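Enquirer: I would like to see how this sequence folds:
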Amino acid sequence: MDALVLDDVTKRFGERTAVDALSFTVKPGEIFGFLGGNGAGKTTSLRMVLDILRPTSGRIAVLGCPPGRENAADLGFMPEERGLYRGMSAIDTVTYFGRLKGMTTAAARAKGHDLLERFGLAGSAKMQIDKLSKGMAQKVQLAATLVNSPKLLLLDEPFSGLDPVNQGLLEDEILGAARGGATVIFSTHVMQHAERLCDRLLLLSQGRKVFEGTQPEARGRLPARLGIVSRDTPMRCPGVDRAEEVATDPDGWRTYNVTLGEGIDPADVLQCLTEQGITLRRFDQHRVSLHEVFLHLVGTNSADTQGQPS
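Expert: So this is what the prediction gives:
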């Protein structure tokens, strides 16, 4: 059984189409990145999965069932807009969220204490949320998300507003949840988190899917780029689209930024240079970032790229 299936899902608000014929599948135990700029349709899609919004058309299956109460106890959700009751204590907050997921008070409270201790908040369990620092409150929100040991974790921009320490904590929790058998889906516009965590990812632009697959498959959408230091031009090799000379040293060694044609394997270029007797001081392949992939697929003028990190 797939953890999540969206089949030709569309959501319109009046004349505006927020999500347009979106289809994808998430397998059990995956860490799945739901990537796109602000306004790409990520939050709207997650809200349909949670049955907060109803799709205009299409089908959604969450853990084999339509969205709704049947599978609510198996879900954990962290919204981008953090929602805690500021007059409630940390432990009462986590217990309350556990009760909403069908846990008994005793079980929710025991699990809450375990989580707060794990997050370094054992001594603050009885403090009110409004007395905690922002970072501490964020840890309470995470504990409330995890209290029911969800089979499917849905995290909407979970790294937003987190300091570096809590970002690391959240990354560790995501990896730990997946190792424990949970499926994790998180939306983000910060590609570095996806690079460190995701098994597979989906790129969304203006409500439409522009890519779904693994990170190597995503990077394969861009032509390979090389850094070559040689006394001879690499343009003699088939498959080299462009070789830009960027530096020359006093001994005649030239540094080139090389772009290969689509589908050209750098190993074939290396073999060609070697067979031609060209001496190389350096031959490096540039590692394409997900941000570069995103800009290539979406375009630098898209509204979805606004605010994207380099």
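Enquirer: CA only for contacts and neighbour counts going forward, please
Expert: Noted.
Enquirer: contacts for stretch 74-90, please.
Expert: Residues from elsewhere that reach stretch 74-90 (Cα atoms under 8 Å, 6 or more residues apart in numbering): 93, 101, 124-130, 138, 140-142, 145-146, 148-158, 160.
Enquirer: and if you look at stretch 258-277?
Expert: Stretch 258-277 has contacts (Cα under 8 Å, 6+ apart) with 222-228, 234, 237-244, 279, 283, 285.
Enquirer: now, of the contacts of stretch 74-90, which are buried?
Expert: The neighbour count (16 or more other Cα atoms under 10 Å) marks 93, 101, 124-125, 127-129, 138, 140-142, 145-146, 148-158 as buried among the contacts of stretch 74-90.
Enquirer: just the strands in the stretch 151-300 of the chain please.
Expert: Ranges of strands in the stretch 151-300 of the chain, per DSSP state E, counting those that start in this stretch, are 152-156, 183-188, 200-205, 208-214, 225-230, 240-248, 254-260, 280-285.
Enquirer: and of those strands, who's closest to Asn71?
Expert: With Cα to Cα as the criterion, Asn71 lies closest to strand 152-156 of these, at 9.6 Å.
Enquirer: now show me the structure for the sequence below, then we'll compare the two:
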Amino acid sequence: MSGLAVEAHGLIKRFDGQRAVDGIDLAVPEGSITGVLGPNGAGKTTTLRMLLGIIEPDVGWRKVLGEEKPMRAAPRVGYLPEERGLYPSMKAADGIAFMGALRGLPLAEGRRRAVTLMEEAGLGEAITKPIRALSKGMAQTVQLLGTIVHKPKLLVLDEPFSGLDAINQQRLEGLIRAQVAEGATVLFSTHVIAHAERLCERIAIIARGGVRFDGTVAEARGRLPARVQLGTRHADGPWRAALPADTVADGRNFSFVLPAGGIEPVLEALIAGDAGIEALAIERPSLHEAFVELVGEPVPQPHLGMDSGAHAEEDAA
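Expert: Below is the predicted model of the structure:
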């Protein structure tokens, strides 16, 4: 297949005789934002590490930026691991330059770019501060800037929003979109569905070591029917016979799955029967609802727009 930044087929990885990743196929189009979704322990981190060549699969193959040996593509890849790591005594700009140097960027050029990146990210006052003096959100932003300073063609981010407050999450989402606007491809893992719903064009849902869905966000949400929320002036009348059999009633409020023939026949019956329509809404399913339907288990949701905080993903079974 052409036009793919990352492709993989049949990836299997065992730890202590148990399959942590069980036959994963994945295709990431160039220039896209693709999310790998799943609960903690689903195999997301192990999958990303196999794609990058950090660990080898027991079975299967993968290709990154056209390279069958992913490490050959390393200078063109930016990788943000789940386990954050910065030298606390380094000045912030030097830390960014150092990360670029690991990908072949000259230190002097890395420092110049670091200053520009930090100023654009609103961190100009922290350029010469040691990393230990930065807040968690600022330090995480610095590490992300170190991941993009060498202008990679592919960004692989493992749980990049973990532990960030709502403001820093929004800043990070902006940085991700900016990279794609400049021609990069982004692949990131998350257990927080809201981030994928806002950012991603495509998603791969992983559960129990395998891919349960691979496609667009719209296709995932389309797995579930829309629901109609209806409010009427009257609680009863002959028009009630026009409501679908699955209707749930609560006084003068009704909820039912959008009929295959559309809402128009129901509306005609309601109007003819003088139901007195006071409210009508057609609600499309959320990605979280689609996830539960596809995987069979809910994912913990963040509160007040924030990530649920620190966590550790154990990919090995």
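Enquirer: how alike are these chains, TM-score-wise?
Expert: With the length set by TM-score structural alignment, normalised by the length of the first structure, the two chains reach a TM-score of 0.89; 293 aligned residues with a Cα RMSD of 1.8 Å.
Enquirer: hmm, back to that, can you redo the strands of the stretch 151-300 of the first structure as CSV with distance to Asp172 of the first structure?
Expert: Shown next, in CSV, are the strands of the stretch 151-300 of the first structure (distance: least, Cα to Cα, whole Å):
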stretch, distance to Asp172 of the first structure
strand 152-156, 14
strand 183-188, 12
strand 200-205, 18
strand 208-214, 21
strand 225-230, 32
strand 240-248, 41
strand 254-260, 37
strand 280-285, 30
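Enquirer: how many other residues sit next to the residue mapped onto Glu182 of the second structure from the first structure?
Expert: By TM-score structural alignment, Glu182 of the second structure lines up with Gly180 in the first structure. Per other Cα atoms under 10 Å, the neighbour tally for Gly180 of the first structure reads 12.
Enquirer: circling back to that earlier point, out of the buried ones among the contacts of stretch 74-90 of the first structure, which sit inside helices?
Expert: Among those, the members falling in helices are 93, 138, 140-142, 145-146 (criterion: DSSP state H).
Enquirer: just give me the closest of these to Lys209 of the first structure.
Expert: Thr145 (27.5 Å).
Enquirer: any idea how far the counterpart of the closest one in the second structure lies from Ile282 of the second structure?
Expert: Matched to the second structure by TM-score structural alignment, Thr145 of the first structure sits across from Thr147. As judged by Cα to Cα, to the nearest Å, Thr147 of the second structure and Ile282 of the second structure stand 42 Å apart.
Enquirer: next: Pro88 of the second structure.
Expert: For Pro88 of the second structure, the distance to Ile282 of the second structure (Cα to Cα) stands at 52 Å.
Enquirer: cool, His150 of the second structure as well?
Expert: Distance, His150 of the second structure to Ile282 of the second structure, by Cα to Cα: 46 Å.
Enquirer: mind checking what Leu35 of the first structure lines up with in the second structure?
Expert: For Leu35 of the first structure, the aligned position in the second structure is Leu37, judged by TM-score structural alignment.
Enquirer: name the nearest residue to that match, ignoring sequence neighbours.
Expert: Once flanking residues are discounted, Leu37 of the second structure sits nearest to Ile205: 4.7 Å by Cα to Cα, 6 or more residues apart in numbering.
Enquirer: Ser160 of the first structure too?
Expert: Glu80 (7.1 Å).
Enquirer: how much space between the one you found and Ser187 of the first structure?
Expert: Applying Cα to Cα, one obtains 9 Å for the distance of Glu80 of the first structure from Ser187 of the first structure.
Enquirer: thinking again about what came up before, so the match of Thr145 of the first structure touches Gly100, yeah?
Expert: Yes. Using Cα atoms under 8 Å, Thr147 of the second structure is in contact with Gly100, at 7.3 Å.
Enquirer: burial of the residue mapped onto Arg76 of the second structure from the first structure, as a residue count?
Expert: The alignment partner of Arg76 of the second structure in the first structure, by TM-score structural alignment, is Asp74. By other Cα under 10 Å, the residues close to Asp74 of the first structure number 18.
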